[in-house]
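K.L.:
Only the shape, not the letters, is given here:
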């Protein structure tokens, strides 16, 4: 495990405190839930490093009659089963007594171990927990309890724990405040961009002198679609149901997406692989659609001789939309351009090829707008954790259509606006990334013993841990006797709520300071 500072020792997580599991009282028993005032902590509550409250409560009857246990206040809670464990491990200090959902664990630290130290240890070694404790092959990501309990973490002397925790909280609180402000800047920029798009596609933001009539243009589109698409159903449905939709300017018209298309086609289902030959053709997949654009950094390939290449080859201006994904991502779209090189597309994408005069970027903007997202949400179907939308439903999406010149002018206005937003957005994003790196660096210093000065007079952690073991062994006969006595559980709620909290930590003996925006 590597060396430790003088006076520190390695310890199993399971040996640092009493661990509690959770459960869910039966929903068929209204008396377990209605009017309850006992907190019931679940993964959806784990949104802060120190919790202030929970969303759900149960009754004392549920505590007495179900599998849930009261966890004393000042515990450390950790999510052990959730999709979020694919990438992170939510950890929080809980300053109040609570019960737990079955997807949670909580630990109440033994005397001599600060709960804050355990919490910071879980955050510091998050990556190791995911690598070594996450179960493989399960439907929903989860952590192995034995593996988690057996994981070794460093423990300093108690006095040094207090100093390190105080230094961490002083420095990281400032860092977290700065990061929150930066994230608000990015969120505000995204909100402004969405507002601008809504204004453009509704015609509220029109270029001066751009007013014209789309009738002649639409007649030309209809002729092209009738000539190329023939009697295909998606080409025949031209006028969408517009009841309840917003007003569009005079000279614009509502049309279905399909009535603007010469072709709507699913992609290749052929098995792809990493590039092996210089002539291999890249295959654009659903993960390549990011934020309304194509991200081509992660590609798979097909041999140039594959029979699907010819029918799936992309042309400049083809719109690709994602027909299968999570509910928040399904239906997202992007436009392919020739400058990206020769490419084909996979079967989870649908290609729309437009009539001349229809700007693909205009349609793409509508599909990815709040208006487009609301339409897609209204027509998706859910199957085994995936949301799906087929070509027929996408073809019926209402599209506000201005004349070609006005489409181009509106897109130019929007690009200028986005360019002005991009600079502060990129700066904020880079600063958030630096803040994340700085937080990791501070945590490494803390757990390497480099954050605060050490005092050789402090009681060594090995002595502390040995005393914890001795006290537990001495208390074991009494604990077993109490368990055999099966005393009533009614007192557990009040007892947990009144259990003494650890003494406050002293002021830090040192702190780490670093300007967030230093280049």
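P.N.:
Noted; the coordinates are in hand. These numbers were taken from a predicted model, which means no experiment stands behind them. Residues are numbered from 1 along each chain as shown.
K.L.:
contacts, neighbours, all on C-alpha from now
P.N.:
Will do.
K.L.:
from what I can see residue 388 touches residue 380, true?
P.N.:
Yes - here residue 388 reaches residue 380: they are 5.4 Å apart, a contact under CA atoms under 8 Å.
K.L.:
Quick one: neighbours of the nearest residue to residue 112 once chain neighbours are set aside, just the number.
P.N.:
Spatial nearest neighbour of residue 112, chain neighbours left out: residue 158 (5.8 Å); criterion: CA to CA, 6 or more residues apart in numbering. Counted with other CA atoms under 10 Å, the neighbours of residue 158 add up to 20.
K.L.:
Please tell me I have it right and residue 158 contacts residue 113.
P.N.:
Yes - the pair residue 158 / residue 113 is scored as a contact, 6.5 Å apart, by CA under 8 Å.
K.L.:
Alongside the first one, take a look at this:
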């Protein structure tokens, strides 16, 4: 790349930048007294310092950083090496042995140096110069001083920094809005499901009556088991009542499920090292509340046969019950005869209850609050099968269920489209950020001015001063190495003659 007039390429060492490595603190002060000891994780991805999680050490003036210093992560995880931050703090700070303190010379401003080094990290420059150790990677201070950067005139550096700040501030505000929009998407879907299952999408009155699910369930039982005693399902737990529109009914989830293929857990410890042939659904597979296109782990035929009662069919609904209970999905045709893990419950809805409606209901606010209220455990919480069977489900007539499903699908398509637009904008923002920095370091972000002093002149003055300083230091070392002269040779001749006369007289 051809540089604009007045710009030069130079290494940090040629620019007279001072580099000093940090130190290992040994032990941090647990009482929070002393000064803050900065570590690589305190440097943010945006090139700033995050002081929310810090440690303290006793005062050490040799490893202090002051306002205007530049901190470079020189060793640790390869992902962290190269992250650079400009110190803007009036409080005492020290830096660890995983960091290098840089103090710029008059040829380059602190802000410009910090931004350019951080940009080099983002584009992956420092990964190409890492020295790998056993568990860490590093860029030693001596090697860091060999890093080449572009150097415009010092006046133009200030204009570039101001332009970058202005551009990135606007992008930062846009990023915050996009991040908020991204966080709102799941809440919008939850609100959509809640409104749908509370009857807010079906204002018209439908004369259709609900089927007798209890009777239908008992008939299915008798058709399979004959006169064998029928187990009456639990009634709905309505300790907290859901919203029930007119013409809808509240039943327990067990009353709405198949009496033969009952609500139950799946395989205990389904993972096998090799020889797996039967796919099974885990909690992680339910991320996004869909099983479409998921690549499932495989278990053995022996385990699948042992837990044959937990096999799933198309149209079943599976619900995460341990570790996470906000995930559920309808089983697609492609996963018929698959199985589920012990952390997932299989629900087979009766005819008259649409699987898509049940999935929408399980993701509604009321159902999620019910599951949260019944979750038990300390490290990993879960909901037991008894609580799931007693979950109250508000069921509308079949025609209304289908209207709800269609309405929800249409609105969710719009929400998904908006989410994709937000994701594209986030990617575009990252690209624009890189483009701003790229233009800054090839001279296209701000205009050049003829009155600016050429950067090479400043560097030449620094080089002359450094060489003069080195020459003076060599002379001083040479003088310190000179041996003292012989005392007898340094005595004046007249003094020697007088001394001999005195010696002769004393002999007489």
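P.N.:
Received it, and whenever you're ready, just let me know what you need. These figures come from a predicted structure and were not determined experimentally.
K.L.:
so how far is residue 460 of the first structure from the residue nearest to residue 112 of the first structure?
P.N.:
The gap separating residue 158 of the first structure from residue 460 of the first structure is 8 Å, by CA to CA, to the nearest Å.
K.L.:
Please apply the same query to residue 482 of the first structure.
P.N.:
Distance of residue 482 of the first structure to residue 460 of the first structure, computed by CA to CA: 33 Å.
K.L.:
Neighbour count: the two, which is higher?
P.N.:
residue 460 (19 against 11).
K.L.:
For the nearest residue to the more buried one once chain neighbours are set aside, list the residues it contacts.
P.N.:
Nearest non-adjacent residue to residue 460 of the first structure, counting by CA to CA, 6+ apart: residue 7, 4.4 Å away. Each residue near residue 7 of the first structure by CA atoms under 8 Å, 6 or more residues apart in numbering is listed here: 156, 157, 456, 458, 459, 460, 461, 462.
K.L.:
Who wins on neighbours among those residues?
P.N.:
Going by other CA under 10 Å, residue 156 tops the contacts of residue 7 of the first structure with 27 neighbours.
K.L.:
Would you point out which residue in the second structure pairs with it in the alignment?
P.N.:
The alignment partner of residue 156 of the first structure in the second structure, by TM-score structural alignment, is residue 150.
K.L.:
Its match and residue 2 touch, don't they?
P.N.:
No - under the criterion of CA under 8 Å, residue 150 of the second structure makes no contact with residue 2, lying 10.8 Å away.
K.L.:
all strands of the stretch 51-200 of the first structure, in order?
P.N.:
56-58, 75-79, 91-94, 99-100, 104-109, 152-155 (DSSP state E, counting those that start in this stretch).
K.L.:
Could you do the stretch 201-350 of the second structure as well?
P.N.:
249-252, 278-281, 297-299, 317-320, 328-330, 339-340, 344-347.
K.L.:
what's the average distance of the last one to the first structure?
P.N.:
If I follow you right, that is strand 344-347 of the second structure. Here the mean offset of strand 344-347 of the second structure against the first structure after fitting is 3.3 Å, by mean CA distance after the TM-score superposition for the first structure.
K.L.:
Over in the first structure, find the residue span the helix or strand just after that strand aligns onto.
P.N.:
Where DSSP states H and E defines the elements, the next helix or strand beyond strand 344-347 of the second structure is helix 355-362. Counting by TM-score structural alignment, helix 355-362 of the second structure lines up with residues 360-367 of the first structure.
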